[in-house]
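[1] just a sequence and a predicted model for now, questions to come.
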Amino acid sequence: MRDFFRRLKRYVQGTILLTLIALFWPQGADFNEMARERHDEDNTLQPNAPLRIGVSWPIAQRGDELINGMRLAINHSLEDQLLDGHAVELIIHDDEGTVQNAQKIATSFADDEEIDLVIGYANDNQAIAAGVIYQSARVLQMVVGAPTTQLATYNHPYLVRTLPTAKDFALKLSNSFDKPIKTFAVVLEKNGYWEEMASQFTIDQIKKGAKRAYFRTFPAELPPDYVRETLEIRNQNVDAILFAGNAVQAARFINKARAMGLTTPILCTTVDLETIEQTVRADTQNVILPGFYDPDAKTPANKRFLSDYLKTYETLPNGWAAQGYDALRLALTAIHESQSQKAADIAWTIRYMPDYKGATGLYRFTKQGDVEDKDVFLRTPRF
């Protein structure tokens, strides 16, 4: 019976992925021809050839810290003699956080024979939509901001993800209590990643003896106003609330719950601390989010990154700056190691790379291109 449900789960996941491919597949581009052209190229890294790297990121929404981190990575890689005389050119596009822009940008990158690597993507739908293009055109997609693990699940050869997994985030949140809790509530946005987070959190808490006393889901396209949810949770008198959803909805829930007098600790699955801080008007006491970067980490990699970022930009880096820095450093290390800039060579070199110590912590990759056992940190929003 367990095998049946495992096969059923894989079938459903496959059906969802095929549906997403059908929905997101852009018309008019001959990706097979693009792939053939890349396959026919000599994979030997030519002396002094420029390295053109695409960047797709919602700059107007999220800021340019990711880009700043990547530029610092270029400087450090030059100092460390990783570039072997090659200039690095970042081809930067603001995708504005939309699927349509992500597809257009991905198509333009795929059509550029000199671009074999693209870094970015801040949300799941963009990463999935662009990923369809990159897999077909044989371009390596390094996903640094979208939390989805669905792409890595299907063994795509031209994919590397650098965010911690849903399991890592969920277990960190579950272990955030000073003492065991007895009851908890879950408010869930229906989305594969958030569901995975909520499931992992629930399983771990039940193993510890806690009981899920309240559970409510809502479709992403039709979120509630959270009045009913707040009232029902208040009546249950739970010890903690897990809000599994995007940052905008998490902020709306926090505002409503606190305005209605609900003081219960709220754990949010989103890593987008900046949006929470900009949007929450209520008291953020007892609000906790997971994070992937600790600026106070005393590791040599982070001390160098933090010090030089401050000198260069005269401000503290955020998590996205660290993500951009680490992603490009990983890629340039792989190019140096493989002496190739072809997507497959870079991807496999990263996947088989020994443990890599970056600004955000230790990187250890699976053969599917996902990072495992990544450090996760807890954060509290502030005004």
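    Done, it's in. Computed from a predicted structure; not experimentally measured.
[2] going forward, measure contacts between C-alpha atoms and count neighbours the same way
    OK.
[3] the helices in the stretch 51-200 of the chain, which residues?
    Using DSSP state H, counting those that start in this stretch, the helices found in the stretch 51-200 of the chain span residues 59-62, 65-79, 99-110, 124-137, 150-153, 166-174, 192-207.
[4] R258: which of those helices is closest?
    Ranking the helices of the stretch 51-200 of the chain by distance to R258, with CA to CA as the measure, places helix 166-174 first at 20.4 Å.
[5] contacts only, for A110.
    With contacts defined as CA atoms under 8 Å, 6 or more residues apart in numbering, A110 is in contact with 31, 34, 116, 133-134, 137-139.
[6] picking up where we left off before, which of the helices of the stretch 51-200 of the chain is buried the deepest?
    Across the helices of the stretch 51-200 of the chain, averaging neighbours per residue (mean count of other CA atoms under 10 Å) puts helix 124-137 on top, at a mean of 23.
[7] tell me the angle it makes with helix 99-110.
    Orientation check (axes from the mean of the first three to the mean of the last three CA atoms, to 10 degrees): helix 124-137 against helix 99-110 gives 30 degrees.
[8] elements contacting helix 124-137?
    For helix 124-137, the elements it packs on are helix 2-24, helix 31-40, helix 99-110, strand 140-143, judged by 3 or more CA pairs under 8 Å, 6 or more residues apart in numbering; DSSP states H and E.
[9] below is structure B, check it against A:
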Amino acid sequence: MCARSSLIAVIAALACTLPAAAQEPVKIGALLSISGPFASPSKDMLDGMQLALDHRDNKMGGRAATLILRDDQAKPELAVEAANRLIRGDRVDFITGAGLSNIMMAVYRPITSTETFLIGTNSGPAPVAGKDCSPYFISASWQNDQPAEVMGEYLTKKGVDDVFILAPNYQAGKDLLAGFKRTFKGKISGEVYTPLSQTDFSAEISRVRAANPKAVFVFYPGAWGVQWVKQYSQAGLQKKIPLYSSFTLDEVSIQAIGDASLGMFATAHWVGDINNPTNAKFVKDFRAKYGRAPSAYAAQGYDSIQLIGAAADALKGDLSDKNKIKAALREAKYSSVRGPYSYNTNNFPIQDFYLTNVEKRGDELVLNTVSKAVEKAKDVYAAECPMK
């Protein structure tokens, strides 16, 4: 009996010498729009995150790791409430997600002002990349303007000199069309921003028909994109006025769009056929786990968890020092599905971008790499960021 009491006392004493954080899991809040028009991309991000945790055996820095999901329903006011619950109620170490730019703009200050680390898995609003940058934000995706800049440059080189451009009326839509106009050297024959609640684009398609441009460029992610491409095709314009996009086409949306997406060109920083071992394993295991091909959204979700995990590993699970976490995130060594990349001073990736198109392989529609469009692209807003 005495021996047993002594053993219990020793165990209790050892437990008391361990940091409290080491006895708790690394908590990661996933703030995603699981409901609403951005549900499909958000589900892909979540599935990518969960696969990354599977690959890490749900461990980071020698500690258990757990994902706490909060659905913001694509509504900024609900996103702020959900972020506050994650910070004050769940006491998370990191928050990831905030996939829509209006969600990111709503939660950015409430999260970073509490010195909680926010890992962006999709949206990269211009203010966040520029004058409002924060050491508590780091992107695992891209800055909003960049994919459209790539497309504007491509169409200019192709000799297209007259383009009609459209996007939803929110931060990302404005950023992407600004990016397109920055690099496209031809005429903009029309520029339209549609309400976030709109899914019937017949009036806008009539305006395109009347303008009769050489091409149309759109940024319509998620359900918006599915509806736009279907309606554009049904109007009979696709064969007359070629349609180009950034983040309207992904591996999930093209299945919903169907053959109307065949031959369409898009730009992205990740494609399923990028040739590296990490990406091959990611694509294979994602298909095995979920029964479908991963999209760039899934790849971003996967990388966000690997980024956090690499930082936690480097710190051996000790997340008590915010300055050390900042440095560990910036210097994190992990194998990204997109291949090697680095960080600019504003905590956005310096990375390659690709031109892609939709092809059919057997019965499946796939996004295929046409070419590497830009190497080691930097966003234009880093110069405005006061961080060094």
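    Cool, got the structure. Not measured: the values here are computed from a predicted model.
[10] tm score of chain vs chain?
    The TM-score (TM-score structural alignment, normalised by the length of the first structure) is 0.74; 333 aligned residues with a CA RMSD of 3.3 Å.
[11] let's have the helices of the stretch 51-200 of the first structure in TSV, adding distance to K303 of the first structure.
    What follows is those, written out as TSV (distance: least, CA to CA, whole Å):
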stretch	distance to K303 of the first structure
helix 59-62	24
helix 65-79	13
helix 99-110	34
helix 124-137	31
helix 150-153	31
helix 166-174	24
helix 192-207	31
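[12] related to what we said a few turns ago, tell me the two of the contacts of A110 of the first structure that are most distant?
    Using CA to CA, the contacts of A110 of the first structure span at most 13.5 Å, a distance reached by F31 and D116.
[13] rewinding a little: can you put the contacts of A110 of the first structure in CSV and add distance to G369 of the first structure?
    Shown next, in CSV, are the contacts of A110 of the first structure (distance: CA to CA, whole Å):
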residue, distance to G369 of the first structure
F31, 22
M34, 23
D116, 16
I133, 17
Y134, 14
A137, 18
R138, 15
V139, 14
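[14] could you pull up the residues touching A257 of the first structure?
    226-227, 230, 263.
[15] go on, M60 of the second structure?
    For M60 of the second structure, counting by CA under 8 Å, 6+ apart, the contacting residues are 26, 309-310, 312-313, 317.
[16] show me what it lines up with in the first structure.
    Using TM-score structural alignment, the partner of M60 of the second structure in the first structure is L83.
[17] what's the answer for F180 of the second structure, then?
    In the first structure, the residue paired with F180 of the second structure is F201, using TM-score structural alignment.
[18] again with A98 of the second structure
    Under TM-score structural alignment, A98 of the second structure pairs with Y121 in the first structure.
[19] roughly how far does the closest residue to S320 of the second structure other than its chain neighbours sit from A311 of the second structure?
    Distances taken as CA to CA, 6 or more residues apart in numbering put A21 closest to S320 of the second structure, at 7.7 Å, once the chain neighbours are dropped. According to CA to CA, to the nearest Å, A21 of the second structure and A311 of the second structure sit 15 Å apart.
[20] higher neighbour count, the two?
    Using other CA atoms under 10 Å as the criterion, A21 of the second structure and A311 rank with A311 on top: 27 against 13.
[21] how about the helices in the stretch 201-350 of the first structure?
    227-236, 247-259, 273-279, 300-313, 319-338, 343-351.
[22] format these as TSV; extra columns: distance to W194 of the first structure.
    Shown next, in TSV, are the helices of the stretch 201-350 of the first structure (distance: least, CA to CA, whole Å):
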stretch	distance to W194 of the first structure
helix 227-236	18
helix 247-259	12
helix 273-279	16
helix 300-313	29
helix 319-338	20
helix 343-351	26
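[23] re earlier: quick check on the contacts of A257 of the first structure: which are buried?
    In the contacts of A257 of the first structure, burial by neighbour count holds for 226, 230, 263, counting by 16 or more other CA atoms under 10 Å.
[24] make JSON lines out of these and add distance to S77 of the first structure.
    JSON lines is the format used below for these (distance: CA to CA, whole Å):
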{"residue": "Y226", "distance to S77 of the first structure": "48"}
{"residue": "T230", "distance to S77 of the first structure": "50"}
{"residue": "T263", "distance to S77 of the first structure": "48"}
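[25] closest to F169 of the first structure out of the residues you listed?
    T263 (23.2 Å).
[26] check contacts around the closest one.
    257, 286.
[27] now the one 3 residues further on
    Contacts were defined as CA under 8 Å, 6+ apart; by that measure I266 of the first structure touches 240-243, 254, 286-288.
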